[in-house]
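**Q** build the 3D model from these lines:
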Amino acid sequence: MATFLLIVLLAILFGDVGYGLQINITVLDNATTQGAVCLDGSPPAYYFDKGFDTGLSNWIIFLDGGGWCESISDCKNRSITEKGSSKNMKNQSQFAGILHNTPQQNPDFYNWNRVWVNYSDGSSFTGDVEHVDPENKLYFRGARLFKAVMDDLWRKGMQYAKNVISAY
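**A** The predicted structure is shown next:
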C-alpha cells in the first residue's frame, strides 16, 4: 500500500512519466495567403520537436486522423473543435508512443525530428475546393494544408532527410 501511495504521489508531483516534453504549437499564419486553411478558415498548425545526434537527419511525421465529415452539419460541428480549427488546438502538446522523446519509451525514434500534424480539414488532407459556400462558410482545403506544412518542414531541414516515416 505504501508503494502504491508513493507512485501516486510522484505522478501528481512530476506528471505522467509516460509522456515526454511539452511541444509548442507551430501555426502557419502565412499559409492562409495560399488558401491553406482549416474547415473554419483558420491557418494550419502542427507540433514539432527537433531531432538530435544520430536522429537529426531522420523524420517521423504523424498525420492526425479523425474520420471524414459525413455531412455539412457534421463539418460545421467539427469546425468548432480542434478537428476543424487550429484556433481550438492546445498551445502545447505532449508526445507519447512513437513520438516520445526518450529511448526507454521510444527506442527507435526518440531522437528523430518528430512531427504531429493536426487534422483539421474533414477529408484526410485531400480537399482542394476553391469555392466557399457563403451559407455554411466551410473550407475544404486539406491538400493545401498538407502542402503548407510539408513546405514549412522542408525549410526546417526535411530537405536533408535520409529517412522519413509517415504514420496515420
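
**Q** going forward, measure contacts and count neighbours with C-alpha atoms only.
**A** Fine.

**Q** what comes up buried for the one helix or strand residue 145 maps to?
**A** According to DSSP states H and E, residue 145 maps onto helix 142-155. For helix 142-155, the neighbour count (16 or more other C-alpha atoms under 10 Å) marks 142, 143, 144, 145, 146, 148, 149, 150, 153 as buried.

**Q** roughly how far does residue 154 sit from residue 113?
**A** Applying C-alpha to C-alpha, to the nearest Å, the value for residue 154 to residue 113 is 12 Å.

**Q** residues of the host helix or strand of residue 74 that come out buried?
**A** Secondary structure from DSSP H and E places residue 74 in helix 72-78. For helix 72-78, a neighbour-count test (16+ other C-alpha under 10 Å) marks 75, 76, 78 as buried.

**Q** and which of those residues is nearest residue 6?
**A** The shortest approach to residue 6 among the buried residues of helix 72-78 belongs to residue 78, at 41.1 Å (C-alpha to C-alpha).

**Q** what separates the closest one from residue 72, distance-wise?
**A** Residue 78 is 10 Å from residue 72, by C-alpha to C-alpha.

**Q** again with residue 22
**A** Applying C-alpha to C-alpha to residue 22 and residue 72 gives a distance of 35 Å.

**Q** how far away is residue 148 from residue 114?
**A** The value you get for residue 148 to residue 114, if C-alpha to C-alpha is used, is 17 Å.

**Q** can you check residue 94 too?
**A** In terms of C-alpha to C-alpha, residue 94 sits 12 Å off from residue 114.

**Q** before we compare anything, build this one as well:
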Amino acid sequence: MDDLMAQGMRYANQALLSGCSAGGVSTILHCDEFHGLFPSNTRVKCLADAGMFLDTVDVSGRREMRSFFNGIVRLQGSGRSLPRSCTSHMDKTSCFFPQNVLPTIRTPTFVLNTAYDVWQLQQSVAPRTADPQGLWSKCRTNHAFCNSNQLQFLQGFRNQMLDAVRGFSASRQNGLFINSCFAHCQSERQDTWYANNSPRLGNKKIADAVGDWFFERGNAKYTDCPYPCDGTCHHLVFRGDH
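**A** Sure, this is the predicted structure:
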C-alpha cells in the first residue's frame, strides 16, 4: 500500500477498496485503516463481496470457521492487525469475523453477499468433516438436490446473515445487496455484475446498486426474499463434492 501511495494514489479524489471472498473479509477488517491513508477531502469507500463469513454452527454442531480463524490468529499472529475498535472488547478470533467488525466501521461500506454462499455451504456449514456419512454431498454441489430438511437448515443460515447486517444496514452511508442465490463472488464476473441477464433486486443490477451507493444517487439497500423466489440468480453447480 505504501508503494501505491508513493506512486500517486495519495492524490486520488476518490478511492474504493474492494475484495472478494477472503479479500472481502480483508476489505471489512482494513476499511477504516485504508480510509486513514487519504486526506479528509477524498471520497473513500469500501466494497466487500462474499466476505460475510459467519461464526455459524455446522451440521454436526461444531464451529468449523471459528476453529479455522482461531488457527490463523494463533499460528500467524495476525491478531495484531485486527481493528482495535473490535479487539478492545472482543477476543481476536471473534474479530476475524466481519459480523463483529461491521458495527464499528466508520467508513461508508457496501456489503454484497448471497444469502446461501456456496463456499460457506461447502466449507463451514456442511463441510465433509462434519458430514462423514455424506448426507450433504449432493446438496453441497447442487442446490437442486437439497432436501426439505437441508433447505430449512440453510434458511436458518440466511436468517443469521440478515441478522448480522441488520444494524449495519440502518446507517444511511452504507449499502447492501443480499440476494437469495447459491453463488460466491458476484462482482468479479461480468455475467453477475452487469450483463443483460445479471441478478437483480428491485430491478437493480449489482453494478447499478453499487454505483447508486458510491455516487450517493439514492437508496442502495436490497435484501431478497428466501429461496427459491429469485428467478434472476446465477446459481453455481459443481461437478464434484468439495
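
**Q** quantitatively, what TM-score do the chains reach?
**A** The TM-score (TM-score structural alignment, normalised by the length of the first structure) is 0.28; 91 aligned residues with a C-alpha RMSD of 5.9 Å.

**Q** got the buried residues of helix 142-155 of the first structure as JSON lines, with distance to residue 10 of the first structure columns?
**A** JSON lines is the format used below for those (distance: C-alpha to C-alpha, whole Å):
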{"residue": "142", "distance to residue 10 of the first structure": "42"}
{"residue": "143", "distance to residue 10 of the first structure": "44"}
{"residue": "144", "distance to residue 10 of the first structure": "44"}
{"residue": "145", "distance to residue 10 of the first structure": "40"}
{"residue": "146", "distance to residue 10 of the first structure": "40"}
{"residue": "148", "distance to residue 10 of the first structure": "41"}
{"residue": "149", "distance to residue 10 of the first structure": "38"}
{"residue": "150", "distance to residue 10 of the first structure": "39"}
{"residue": "153", "distance to residue 10 of the first structure": "37"}
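
**Q** for those, which one is nearest residue 7 of the first structure?
**A** Closest to residue 7 of the first structure, out of all of these and judged by C-alpha to C-alpha, is residue 153, at 39.0 Å.

**Q** OK, contacts around that closest one?
**A** Listed by C-alpha atoms under 8 Å, 6 or more residues apart in numbering, the contact set of residue 153 of the first structure is empty.

**Q** how close does it sit to residue 46 of the first structure?
**A** 10 Å.

**Q** in three-state terms, label residue 45 of the second structure for me.
**A** strand (DSSP: H, G, I helix; E, B strand; the rest coil).

**Q** ok, how many other residues are close to it?
**A** 23 (other C-alpha atoms under 10 Å).

**Q** is it true that it touches residue 17?
**A** Yes. The pair residue 45 of the second structure / residue 17 is scored as a contact, 6.5 Å apart, by C-alpha atoms under 8 Å.

**Q** shared neighbours of the two, anything?
**A** With C-alpha under 8 Å, 6+ apart as the test, residue 45 of the second structure and residue 17 both reach residue 31.

**Q** which elements pack onto the helix or strand harbouring residue 19 of the second structure?
**A** Secondary structure assignment for residue 19 of the second structure, by DSSP H and E: strand 14-20. Applying 3 or more C-alpha pairs under 8 Å, 6 or more residues apart in numbering; DSSP states H and E, we find strand 14-20 of the second structure packed against helix 22-35, strand 43-49.

**Q** what's the most buried one of the ones you listed?
**A** Most buried of those, by mean neighbour count (mean count of other C-alpha atoms under 10 Å): strand 43-49, with a mean of 25.

**Q** now the buried residues of helix 72-78 of the first structure in TSV, with distance to residue 2 of the first structure?
**A** Output for those, formatted as TSV (distance: C-alpha to C-alpha, whole Å):
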residue	distance to residue 2 of the first structure
75	50
76	50
78	45
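
**Q** which of these sits closest to residue 11 of the first structure?
**A** For the buried residues of helix 72-78 of the first structure, the nearest to residue 11 of the first structure is residue 78 (33.3 Å; C-alpha to C-alpha).

**Q** which of the buried residues of helix 142-155 of the first structure sit farthest apart?
**A** 142 and 153 (16.6 Å).
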